[in-house]
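# sequence plus the predicted model coming up.
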Amino acid sequence: MACTPQESVIFAATSIQPTAIKHDVGTLNAMTAFQTDQTKVLSGAGTVGYCFTKPATTNVNCLDVGDGPAMLVRPISVSWAIAANTNGGKSLYRAVSKNGVQISNDEIAAGVNDMQLTYLLSGATSFVDANAVAGQWGTVDAIKLVLTLQPEAGALTTGDRKGTGGQLLTRTVSSTISIRNRKDIRG
């Protein structure tokens, strides 16, 4: 996968050399070549490529894509879950798999008691759960993540963990994440 903070593309490498990685145009979602100048038309088809570097001169239009540094990464499978931890509470865990085999399961944040994900389908005005998405995963434009946090026993005293009513303090945090390849960033 090649990506910047603004854009990403998954491609199949056909040749990896010390100074170049070549890919098969049309493989996966890399339908056009990578380039640094968005003003050039490729293959006479009226299409432009993915721009992953900032233009070197002010008269080159890169459509504000590629302002950040580009990175090449090998995609891996990551799953997130809430599970019991060694302190008697719950934590957020991240499991990484490579070639179908789990290679790590790391505790990311203690005190995360619940995680809810909802999805915004293209053209919709409200988020829905995974069951309502069914076979429409290719039309998901955004994800809403909601985490419920509670303090754990350990370094904190009972007074630090419980509110004035004697109940464990609970906080909910949320974030909405836009899926950048689904947004029309080219205007």
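Happy to help now that I have it.
# alpha carbons only for contacts and neighbour counts from here, please
Will do.
# quick one: the residue most central in space within the chain and residue 87, what's the gap?
With distances taken as Cα atoms, centre = their mean, the residue of the chain nearest its centroid is residue 179 (7.1 Å). Separation of residue 179 from residue 87 (Cα to Cα, to the nearest Å): 35 Å.
# so where do the strands sit in the chain?
According to DSSP state E, the chain carries its strands in the segments 2-3, 8-9, 13-17, 20-23, 34-35, 50-51, 71-72, 77-84, 90-98, 101-110, 112-121, 140-149, 171-178.
# let me know which of those strands is tucked in deepest.
Ranked by mean neighbour count under mean count of other Cα atoms under 10 Å, those are led by strand 50-51, which reaches a mean of 24.
# now for it, which elements pack on it?
Packing contacts for strand 50-51, counted by 3 or more Cα pairs under 8 Å, 6 or more residues apart in numbering; DSSP states H and E, involve strand 34-35.
# and the strand it packs on, what does it pack onto?
Packed next to strand 34-35, using 3+ Cα pairs under 8 Å, 6+ apart, are strand 50-51.
# and the nearest residue to residue 98 once chain neighbours are set aside, how far is that from residue 125?
Counting by Cα to Cα, 6 or more residues apart in numbering, residue 76 is the residue found nearest to residue 98 once chain neighbours are left out, at 5.9 Å. Plainly put, residue 76 is 31 Å away from residue 125 if you go by Cα to Cα.
# repeat that for residue 179.
According to Cα to Cα, residue 179 and residue 125 sit 16 Å apart.
# what's the burial count for residue 160?
Burial of residue 160 is recorded as 13 neighbouring residues (other Cα atoms under 10 Å).
# need the contact list for it.
Counting by Cα atoms under 8 Å, 6 or more residues apart in numbering, residue 160 touches no other residue.
# then residue 27?
Neighbour list for residue 27: 11-12 [criterion: Cα under 8 Å, 6+ apart].
# run the last query once more with 6 Å
Not one residue lies near residue 27 by Cα atoms under 6 Å, 6 or more residues apart in numbering.
# roughly how far out does stretch 153-165 sit from the chain middle?
34 Å (Cα atoms, centre = their mean, to the nearest Å).
# ok, now how distant is the nearest residue to residue 126 once chain neighbours are set aside from residue 80?
When the adjacent residues along the chain are set aside, residue 126 lies closest to residue 120, with 6.3 Å between them (Cα to Cα, 6+ apart). Relative to residue 80, residue 120 is positioned 19 Å away (Cα to Cα).
# got the end-to-end distance for stretch 165-183?
Between the start and the finish of stretch 165-183 there is a gap of 46 Å, counting by Cα to Cα.
# try this one next to it:
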Amino acid sequence: MMFNSQRKIPASRRTDSGFTLIELMIAMVLGLLIVAGVGSVFIANQNAYRTNVALGEVQESARTSFEFLARDIRSAGANPCGTASVASVLKPGGDSMLYSSGGIEGWENATTAPNLPASGVGAPVAGAGDALRLAGARGAGLELESTNGQRLSVNLKSATTAIGKGDIVMICDIEKATLFQVTSDNASNKTVTHNKDDGSPGNQTECLNHPVPQSPGSTCTTFSPSSYLAIPTNYVWYIGENDAGGRSLYRYGRGQEATSGTAEMVRGVWAMEVTYHEQGGNSYVAAGSVGNWETVDAVRLELTVRSGGVQPASAMGAGTDNQPLERAFTSTVALRNRLDN
């Protein structure tokens, strides 16, 4: 008789295959630690990337702002003829600030600068610092052939479409320069007319004399052939509100165009402080302490620049407490035409 030596083991005594509960818990903890480590590395790299991008943005905005401002500051009060004696026959009124013959002027509070937008995009922000007006003139390649008895018109050596009726232009030689308004649209015929009273603001006189206005019967100033017509530029720089609810560096003013305009130049510039050095002085002072704007020979700029150019509540932060990154930069610029005065 054959007997089966294998005995049947009760189910309760069988050894189950797989992981125990303790093993599963240990595995989960280890897995979570690995995921947390990988996640923390990813977040750290992401934050570092955002910070580097924001820092690059801030540095680029500061560099661009200084480049724009320095270019206008260096050429403030300059013209193609190199003369420092500048007058204007333009009538007062309207946006007369932009027709000023002075090369530089400042306000400690941009909201007090005249003629800037009162509200909305482009309006100066209270508490964001100063406003700075810079005037100069750029050459237009327009040389005079003759003047018509020094009154009413000047004749050019060649026809041009660079200027037209209503434009503000400058006539200059090595001794003097005068701002006036073109009152007829015939520059293509080589003649530029400057009638009295026509246009806006219009000219005070038919002459282009120094000083202005002239006494009745006085002789007009002579601008000889080989004098030049130049295009005056006059811009006010300040910090204004942008369309994202933040701040930007704005420029308000006019170049060749007959009407003034506001332009956003660099986004994210949060504040601008400007101080001035006068010839013979030993310190930089605020605008309200400048004794004579004609003696200002250098400007110190301090710009506060913020990444994103928007308010912190709507920004993706890259700095402390997830706020936008903010840095302050300083630069000093000299007015070239006043360095030797």
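Sure, I can see it. What you are looking at is a predicted structure, and each value in this text was computed from that prediction instead of being measured.
# just to revisit the earlier point, what residue in the second structure is paired with the residue nearest to residue 98 of the first structure?
Taking TM-score structural alignment, the alignment pairs residue 76 of the first structure with residue 233 from the second structure.
# check contacts around the corresponding residue of the first structure for residue 272 of the second structure.
In the first structure, the residue paired with residue 272 of the second structure is residue 115, using TM-score structural alignment. With contacts defined as Cα under 6 Å, 6+ apart, the neighbours of residue 115 of the first structure are 146-147.
# quickly note the distance from residue 115 of the first structure to residue 72 of the first structure.
The gap separating residue 115 of the first structure from residue 72 of the first structure is 30 Å, by Cα to Cα.
# number of residues surrounding the closest residue to residue 10 of the first structure other than its chain neighbours?
Nearest non-adjacent residue to residue 10 of the first structure, counting by Cα to Cα, 6+ apart: residue 1, 4.4 Å away. Applying the criterion other Cα under 10 Å, we find 14 residues in the vicinity of residue 1 of the first structure.
# gap between residue 1 of the first structure and residue 71 of the first structure?
Per Cα to Cα, residue 1 of the first structure is found 8 Å from residue 71 of the first structure.
# all strands for the stretch 51-200 of the second structure, in order.
Assigned strands in the stretch 51-200 of the second structure, in chain order: 86-88, 104-107, 131-147, 153-156, 168-172, 177-181, 191-193 (criterion: DSSP state E, counting those that start in this stretch).
# equivalent range in the first structure for the second one?
Correspondence between strand 104-107 of the second structure and the first structure is not established for any residue, with TM-score structural alignment as the criterion.
# who does that strand touch, helix- and strand-wise?
Identification of packing neighbours for strand 104-107 of the second structure by 3 or more Cα pairs under 6 Å, 6 or more residues apart in numbering; DSSP states H and E yields strand 131-147.
# and the fourth one, by the same measure?
In terms of contact count using 3+ Cα pairs under 6 Å, 6+ apart, strand 153-156 of the second structure is assigned the packing partners strand 131-147, strand 191-193.
# could you redo the last one with a cut-off of 10 Å?
strand 131-147, strand 191-193, strand 228-241 (3 or more Cα pairs under 10 Å, 6 or more residues apart in numbering; DSSP states H and E).
# might one say that residue 11 of the first structure is in contact with residue 2?
Yes: counting by Cα atoms under 10 Å, residue 2 is a contact partner of residue 11 of the first structure at 7.9 Å.
# for residue 245 of the second structure, see how far away residue 323 of the second structure is.
Remark: distance between residue 323 of the second structure and residue 245 of the second structure (Cα to Cα) = 15 Å.
# quick one: which of these two has more around it?
Of the pair residue 323 of the second structure and residue 245, residue 323 is the one with more neighbours under other Cα under 10 Å, namely 17 against 14.
# what's near enough to touch the residue nearest to that one when sequence neighbours are not counted?
Beyond its immediate neighbours in the sequence, the residue positioned closest to residue 323 of the second structure (Cα to Cα, 6+ apart) is residue 317, lying 4.1 Å away. Residues near residue 317 of the second structure by Cα atoms under 10 Å, 6 or more residues apart in numbering: 47, 50-51, 54, 307-308, 323-325.
# swap in residue 229 of the second structure?
The contact partners of residue 229 of the second structure, by Cα under 10 Å, 6+ apart, come to 79-81, 137-144, 154, 156, 163, 169-173, 177-179, 192.
# mind redoing it with 7 Å?
Applying Cα atoms under 7 Å, 6 or more residues apart in numbering, we find residue 229 of the second structure in contact with 140, 142-143, 169-172.
# then residue 108 of the first structure?
For residue 108 of the first structure, the contact set (Cα under 7 Å, 6+ apart) comprises 92-94.
# what's the neighbour count on residue 22 of the second structure?
Residue 22 of the second structure, neighbours per other Cα under 10 Å, totals 9.
# counterpart of it in the first structure?
In the first structure, nothing lines up with residue 22 of the second structure, judged by TM-score structural alignment.
# can you tell me the element residue 22 of the second structure falls in?
Per DSSP states H and E: residue 22 of the second structure is located in helix 21-74.
# which elements pack onto that helix?
Taking 3 or more Cα pairs under 7 Å, 6 or more residues apart in numbering; DSSP states H and E as the contact definition, the neighbouring helices and strands of helix 21-74 of the second structure are strand 296-306, strand 326-334.
# measure how the last one sits relative to strand 296-306, angle-wise.
The directions of strand 326-334 of the second structure and strand 296-306 differ by 160 degrees, with axes from the mean of the first three to the mean of the last three Cα atoms, to 10 degrees as the criterion.
# strand 326-334 of the second structure aligns to what range in the first structure?
The alignment of strand 326-334 of the second structure onto the first structure (TM-score structural alignment) covers residues 170-178.
# ok, the first one next?
The counterpart of strand 296-306 of the second structure in the first structure, using TM-score structural alignment, spans residues 140-150.
# so which residues make contact with that stretch?
Residues from elsewhere that reach stretch 140-150 of the first structure (Cα under 7 Å, 6+ apart): 111-122, 168-179, 182.
# chain center to it: distance?
Using Cα atoms, centre = their mean, the distance from the centre of stretch 140-150 of the first structure to the centre of the chain it belongs to is 12 Å.
# correct me if wrong: residue 333 of the second structure contacts residue 70.
Yes: shown here, residue 333 of the second structure and residue 70 form a contact pair, counting by Cα atoms under 7 Å, at 6.2 Å.
# residue 65 of the second structure matches what in the first structure?
In the first structure, residue 65 of the second structure lands on no residue (TM-score structural alignment).
# gap between the nearest residue to residue 65 of the second structure once chain neighbours are set aside and residue 74 of the second structure?
Closest residue to residue 65 of the second structure apart from its sequence neighbours, by Cα to Cα, 6+ apart: residue 266 at 6.4 Å. Here the criterion is Cα to Cα. By it, residue 266 of the second structure lies 19 Å from residue 74 of the second structure.
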